[in-house]
Every structure is written in C-alpha cells, then in structure tokens.
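Participant: A predicted structure for the sequence below; I have some questions about it.
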Amino acid sequence: MQHRYVFECLDRSLKDIMKAVDPERYAMPFGGITVVLGGDFRQILPVITYGDHADIVAACITRSRLWSICQVSPPRVCNLPVTENQILISSQFCDVQTENTVDNMICSTYPNFSHEGHSTQYLSERVILTPTNQTVGHLNSLIIDKLPGESVSYFSVDAVEEFGGTDEDMNKAFPIEYLNSLNVAGMPPHDLKLKVGVVVMLMRNLNQTLGLCNGTRMIVTKCLRFCVKCEVICGTFVGSKHFIPRMELSPSNTKMPFKLYYVAISRVTSPTGLTIFVDDESSATTNITRNVVYKKVFYGLPEA
C-alpha cells in the first residue's frame, strides 16, 4: 500500500494538467478523472522506516483528505477472528522424520529433494519465505548442507566511500572486520557459500534483454573462482545459462522511505500448496499465531 502522500500528489498533478483543458476542473478531485485505487488494508500497510504505530496509521489513505470523496466497494466477509487465527501445519515431511521442526519445514517444502533437487521445474515451483535475514541465513545453510559436494565461499570486499578523513583515520573508524560483520538489508552476507544445485536470486539488473533482472531465480551449475555459472529457472528465458560475475553493490539509504512488496499467501492458488511454520516464544511448534492488525486503519470503512 502506498503512502497517502502519493495519492495526494497524483491529485494535485491531475488538477494542474486538467486546468489547461477546463479551468473549472482544477477544483474537482483528480481533475475530474475517475481514479480506481486498488489495495487491501488487511494485507499491506504503508512501510515507514523506523515508524511507530501512529506513523504507519497516519500514512494510510484513510487519513487523507481524499478519503471523504472515495467510494469504497463492499468488503469481503472474513470469518477469521481478529485476535487469533488457526494455521494448518502440513504433516507431509520427507522420507526420514526428524525432531528438528525447521528441518521438517524444509522437507515439507522440498519432498524427495535428493531425487528431484536437480529438476529446474521442481525448484521453480517451491519457495520458503521468511520475515528476517537471520532466518534466511539459517535456512540457506541447512539447505546447502543437504546438497552433495563441497561448498565454495565467496567473500565480499567491503569499503567505505566518501570519508572525509585520511585512509588511516578511515581504517581506525571502520575496521575491515567491522565492515565484514555488518548484515545490511538488500545485501548478501560477507561469506556467501554456494554449491552446485543451489537456487540463487539476482540482486540487480545485469541484462534485461536476456532476462537477467533483479529478482531472477537461477540454479548454480558451476562455481568458478571469479564468477558463477547459473541456469535461469523461471520466466521467459528459463533454461538459458549465464556467467554471473562479481559486482559492486551499495545499500539504499535506509533512513529514507522505501517501497515494500510482500504479498505471499494471497498468491497461493490452493490450500494444499501452502505450508506455514509457526513457533511460539519457547521455539516450540504451534498452530496458533497472533493476527496483528492496526484496527485504527479500519475506522471509517463500511461495515460488512
């Protein structure tokens, strides 16, 4: 969901444009143009960096002056309680049962991995989504250990740019060990471990005409010293192979507002294709989780 300032900016821009056609349309919302706003408050709220409850609620379209002239379609009826929802946990695990619940989740997502792990179609149809980078790293290490062969480590070369002091001052202020320990959102880890058969994702656009775009999923087919040979497993260019070289990456300014697209469960077409792993405060598995909803966002919406 976009920040309400985006809609208000669109409103002012359309008024300025349509004023040249008809001066009276400057006083009309969106310059008299019918605008359809799509979105679901129940799924995605505006993302405010370091924002608290009040900041996020204030950024919603329901807090904009435009909301009074919006006509809302009837909401869908939801029978789930607001406080707690029951989540079905799939019991389809791999051939060997383990007591580790994380291993069970991996085996549930990738059944018969030892036999089907080489299939690009098998890999392209499965994915595990996690809320934090720490969980991502833990899952990646477990999955890599399940693959045969030795892993190859690719280390980053971290440096600080636009530092006002001398090189000696920079090394004292930002030791290389400290830079290597940072885990920044949108950046790979300092020690990136890969194996043949590992599924990877591009983090920047390399060649859009060949389908090498940010977010392209590929499978590693060969680990070389200064590059990695990969095969595309999704999209129009599925099956094409490319050499992915080392590249420079810089994190975006996390102090500035950014867009977040995180729509996962609504894209699943069948309940049998969804498995959710939930643990409680003691790291034990459970089938109940809190449904965190900012109820103030719904103020002013028509009742079901």
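Facilitator: Yes, it's here.
Participant: drop to CA atoms for contacts and neighbour counts, all remaining ones
Facilitator: Noted.
Participant: all strands of the stretch 101-250 of the chain, in order?
Facilitator: Using DSSP state E, counting those that start in this stretch, the strands found in the stretch 101-250 of the chain span residues 152-155, 191-194, 199-201, 217-223, 227-232, 241-245.
Participant: okay, now the one to match up with it:
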Amino acid sequence: MTHRKAFEALDTTHRDITGVEMPFGGKVMILGGDFRQVLPVVPHGSKAQMIDACIVKSLLWNVIKILPLKHNMRAQQDPKFADFLLRVRDGNEPFVQDDMIRIPDALVIPWVGDESLGQLIASIFPGLEDIAFDSSYMVDRAIITPRNEDVAWTS
C-alpha cells in the first residue's frame, strides 16, 4: 500500500548515504504483499491516480526480482477464499457497479452501529480478554485499514 514515490525517496536516500549508484544503494530490499490486491492510498484520488502510485509504475520496477510464494497458507485452510482471490486477481469476479466487486457474505460483518465493531473484534480476536498478552496469539491476527483514524481507539 506504499506510494511508489516513498520507495523512490528511499532509493535516493540509500544512494546518497552509501555513495553507491545501484538501486537502494546496493542494499537488498524485501517487499511483501500483492500489489494487485491492495492499491496505495491516494486521498480523494481517481482510479488512474491510485494505479499511478503503484510501485509497478516506478522506474525501480525494472530492477525488482519477484520471488513468488510456493504455498499460500490461507488457501490451504480456506479454498473458497483462495478461489475468490484468484477470480479477483484474474479479473474474473463480476462487477456489481463500475469497478466494484461484491465481497462474499461470509467475509462481511454488516454495519449496524457500534456493536458491529465489537463483532469484528470478537471474530478476529476471539477470547481477547483472556489471551491478549500471548504474543503467538496476537501475531497471527490483524485488522487492516488504510487510515489510522479508522482504528483510533477511544475509551
């Protein structure tokens, strides 16, 4: 979800610091994720602006070596979700409006007010009160959102 200009700035910074005119100053950079699934956030940006912000539009893309994962752990445990992701990736999931796809009901918690947030947290972090300080429990779970204000916790 990082804007390509951030990678380009990091590249320039590494080149300046190291004095080495190689991508990222000759340092190995490891990037994770699937740029086809998560576009960079461009506030109030158009689809074209979001696509332009992707690292694939950077000159750095020519020197990036892609090492695909051999096993998708989620796909092994949830083949229906894996099939859905493949249909989205390949452009085979039907659109419901413009460029929008319908998220399967099994992946959605309908918004009906503040209790929906509690339901989301309970589904991602079941038994949180009893096990919140167990690092192995926390490391396997996440709620991802593109904006910090969406996850601001107030008590």
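Facilitator: Structure's in. What do you need? Small disclaimer: the values here were computed from a predicted structure and weren't measured.
Participant: follow-up on the earlier one: can you redo the strands of the stretch 101-250 of the first structure as a markdown table with distance to residue 28 of the first structure and mean neighbour count?
Facilitator: A markdown table is the format used below for the strands of the stretch 101-250 of the first structure (distance: least, C-alpha to C-alpha, whole Å; neighbours: other C-alpha atoms under 10 Å):
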| stretch | distance to residue 28 of the first structure | mean neighbour count |
| --- | --- | --- |
| strand 152-155 | 57 | 15 |
| strand 191-194 | 55 | 16 |
| strand 199-201 | 46 | 18 |
| strand 217-223 | 46 | 21 |
| strand 227-232 | 49 | 20 |
| strand 241-245 | 52 | 16 |
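Participant: residue 145 of the first structure: which of the ones you listed is closest?
Facilitator: With respect to residue 145 of the first structure, and counting by C-alpha to C-alpha, the nearest of those is strand 191-194 at 10.2 Å.
Participant: before we move on, the earlier item: just put the strands of the stretch 101-250 of the first structure in TSV and tack on distance to residue 122 of the first structure.
Facilitator: Supplementary listing: those in TSV, determined by distance: least, C-alpha to C-alpha, whole Å:
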stretch	distance to residue 122 of the first structure
strand 152-155	24
strand 191-194	19
strand 199-201	11
strand 217-223	11
strand 227-232	13
strand 241-245	18
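Participant: what residues are up against residue 25 of the first structure?
Facilitator: Each residue near residue 25 of the first structure by C-alpha atoms under 8 Å, 6 or more residues apart in numbering is listed here: 15, 18-19, 31-32.
Participant: for residue 100 of the second structure, see how far away the most far-flung residue of the second structure relative to its centre is.
Facilitator: No residue in the second structure sits farther from the centre than residue 19, which is 32.3 Å out by C-alpha atoms, centre = their mean. When C-alpha to C-alpha, to the nearest Å is the yardstick, residue 19 of the second structure and residue 100 of the second structure sit 45 Å from each other.
Participant: again with residue 92 of the second structure
Facilitator: Between residue 92 of the second structure and residue 100 of the second structure the distance, using C-alpha to C-alpha, works out to 12 Å.
Participant: picking that back up, quick check: which of the strands of the stretch 101-250 of the first structure is nearest to residue 57 of the first structure?
Facilitator: Judging these by C-alpha to C-alpha, what sits closest to residue 57 of the first structure is strand 199-201, at 33.0 Å.
Participant: how about the residue positioned nearest the centre of the second structure, secondary structure?
Facilitator: A centroid search over the second structure (C-alpha atoms, centre = their mean) returns residue 38, at 4.7 Å, as the residue closest to the centre. On the three-state scheme (DSSP: H, G, I helix; E, B strand; the rest coil), residue 38 of the second structure is labelled coil.
Participant: ok, the nearest residue to the residue farthest from the centre of the second structure once chain neighbours are set aside - contacts?
Facilitator: Excluding the flanking residues, the one nearest residue 19 of the second structure by C-alpha to C-alpha, 6 or more residues apart in numbering is residue 25, at 6.9 Å. When contacts are counted by C-alpha under 8 Å, 6+ apart, residue 25 of the second structure touches 11-12, 14-19.
Participant: do that again at 6 Å, thanks
Facilitator: For residue 25 of the second structure, the contact set (C-alpha atoms under 6 Å, 6 or more residues apart in numbering) comprises 14-15, 18.
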